[in-house]
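*Asks:* need a 3D model of the following:
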Amino acid sequence: MSEEQQYQMPRIGDDAPYFEVQTTQGPIKSTDYKGKWLVLFSHPADFTPVCTTEFVAFQEILPELKELNTELLGLSIDSNQSHLAWVRNIEENFNVKIEFPVIADLSKDVAKKYGMIHPNDSGTEANRAVFVIDDQQKIKSIIYYPLTTGRNMAEIVRLVKALQTTAKHQVSTPANWTPGDQVLVPPPGTQQDADARVNDDSVEVVDWYLAKKDLNE
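*Replies:* Here you go, the predicted model:
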């Protein structure tokens, strides 16, 4: 079996690939997160400028993620000793204590299972991948950023909130949605349902295929 066949890039809706790893906070298994949502992200390397700014920013959103029953887990192919030295350096330089664990993936096993290494971007480093995994260990979203571009933390939090809203209420969220905005109800599946939709006073009908409503949470 080729390496490409062994490590097929996961897709939205797949089970999150299993792992057992060493982290800056001790051994962790992916199944430890069952019952919680997880934001798993990779970064190219420790002690690099963009990654350092991202770690500070990830730590800033950690309390809000925890309020959403969501944990944060970082990864790069550096050693655990390198990770420990770097997070201590971040605390010294920025007065920010990194409270989420970071996977030491020297074997690249997790990075390969999750498709975090893109040879045309870098043959040796993990790129800036973000996986949102739900409380049933299903992959709900995947975002990739190039090595040169830092991530937007507000969008990651918004994404988690949107995915959780969809899971809870069986609705969709429109462009630029934030909590409190109207959501989109599923479009009709039959001609009869479409005829009924245009006369449905319980939703705001733009047209038969596009209707919005407020959530009463």
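*Asks:* please make it C-alpha for all contacts and neighbour counts, starting now.
*Replies:* Noted.
*Asks:* my read: Thr52 touches Arg88, true?
*Replies:* No - because the distance of 11.6 Å does not satisfy C-alpha atoms under 8 Å, Thr52 is recorded as not touching Arg88.
*Asks:* show me which of the two is the more surrounded one.
*Replies:* Of the pair Thr52 and Arg88, Thr52 is the one with more neighbours under other C-alpha atoms under 10 Å, namely 20 against 16.
*Asks:* touching whichever strand or helix holds Lys66 from outside, list them.
*Replies:* Lys66 is part of helix 49-67 when elements are defined by DSSP states H and E. Identification of contacts with helix 49-67 by C-alpha atoms under 8 Å, 6 or more residues apart in numbering yields 43-46, 71-72, 90, 94, 96-100, 148-151, 153, 157.
*Asks:* here is a second sequence; please produce its structure as well for comparison:
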Amino acid sequence: MSQLQEESRPPRLELNGPAPDFEANTTHGPIRLSKWATGKWVILFSHPADFTPVCTTEFMAFAKLHDEFEKRGVKLLGNSIDSNYSHIAWVRNIEEKFGVKIPFPIIADLDQKVARLYGMVHEPSSATAAVRCVFFIDPEMRIRTMIYYPLNVGRNFDEILRVVDALQTVDNNAVACPADWRPGDPVIVPPPGTAQDAEARVKDSTLQVTDWYFSKKKL
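*Replies:* Predicted structure coming up:
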């Protein structure tokens, strides 16, 4: 691979790694991700195309949960390989036909700048449309979760909200969340790192101790 090709490759996205910054035009005007998101969590998500039925259901689902995301300090940012005029027309159509107002910005990405930067274009699926990616970006501009869905399967929005709750819970309490965890469920206490601490753990009456390495507690 030549040096030019190497330099043109998008950065590798990794969990807990940096979220690439960018500038883009949106339905709410031009933004720079890092400044627009200051102090907030961001869910950056892509959809294959405007005026398509599955994407329409997803945008309405995001819109209906918008207040829940706001309560959690989360900003929503959509993206597809469409023009700003197409986005504006589609948003207006959703409000007219379905009575749902889309309150968050959508990136106009005809040049695929953002889609390529975040690896949203998976060419075995389509070279001209983004798959359904969801990136959870924390206030430190780190990518904390990445979820991908195919073109023909809509997202699970209960899970997207649950992931936000789980990420914020583990950050705020230095714990872990078990399988199928939901707010109010017990959380997992990190296992001890020494034999002495393991001995103390099994005697800890403040925790739900199954064994030295497996303990839960209510927050």
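*Asks:* what range in structure 2 matches the helix holding Lys66 of structure 1?
*Replies:* The alignment of helix 49-67 of structure 1 onto structure 2 (TM-score structural alignment) spans residues 53-71.
*Asks:* how about that stretch: buried residues?
*Replies:* Of the residues in stretch 53-71 of structure 2, 54-56, 58-63, 66, 69 count as buried by neighbour count, 16 or more other C-alpha atoms under 10 Å.
*Asks:* which pair of the residues you listed spans the longest distance?
*Replies:* Val54 and Phe69 (21.2 Å; C-alpha to C-alpha).
*Asks:* which ones are touching Val134 of structure 2?
*Replies:* Taking C-alpha under 8 Å, 6+ apart as the criterion, Val134 of structure 2 is in contact with 43-46, 145-148.
*Asks:* tell me the secondary structure for the residue positioned nearest the centre of structure 1?
*Replies:* Ranked by distance to the mean C-alpha position of structure 1 (C-alpha atoms, centre = their mean), the top residue is Val132 at 2.9 Å. Assigned by DSSP: H, G, I helix; E, B strand; the rest coil, the conformation of Val132 of structure 1 is strand.
*Asks:* what sits closest to it if chain neighbours are left out?
*Replies:* With C-alpha to C-alpha, 6 or more residues apart in numbering as the measure, Val39 is the residue that lies nearest to Val132 of structure 1, at 4.7 Å, once sequence neighbours are left out.
*Asks:* so how far is His43 of structure 1 from Thr52 of structure 1?
*Replies:* According to C-alpha to C-alpha, to the nearest Å, Thr52 of structure 1 and His43 of structure 1 sit 10 Å apart.
*Asks:* oh, I was asking about Leu65 of structure 1
*Replies:* In this structure, Leu65 of structure 1 and His43 of structure 1 are separated by 19 Å, where distance is defined by C-alpha to C-alpha.
*Asks:* ok, now Thr24 of structure 1?
*Replies:* 15 Å.
*Asks:* who has more neighbours out of the two?
*Replies:* Looking at Thr24 of structure 1 and His43 with other C-alpha under 10 Å, you find the greater number of neighbours at His43, namely 26 against 21.
*Asks:* who's in contact with that one?
*Replies:* His43 of structure 1 is in contact with 51, 74-76, 126-129, counting by C-alpha under 8 Å, 6+ apart.
*Asks:* return those of these that are likewise in contact in structure 2.
*Replies:* Retained in structure 2 (both residues aligned by TM-score structural alignment, their matches' C-alpha atoms under 8 Å) from these: 51, 74-76, 126-129.
*Asks:* out of these, flag the one nearest to Tyr33 of structure 1.
*Replies:* The shortest distance between Tyr33 of structure 1 and any of those, using C-alpha to C-alpha, involves Gly74 and amounts to 13.8 Å.
*Asks:* pretty sure the closest one is touching Leu38, no?
*Replies:* No - contact criterion C-alpha under 8 Å: Gly74 of structure 1 and Leu38 do not qualify, at 10.5 Å.
*Asks:* these two: which is more packed in?
*Replies:* Shown here are Gly74 of structure 1 and Leu38; by other C-alpha under 10 Å, Leu38 has more neighbours (25 against 20).
*Asks:* what does the more buried one align to in structure 2?
*Replies:* Checking with TM-score structural alignment, Leu38 of structure 1 has Val42 as its match.
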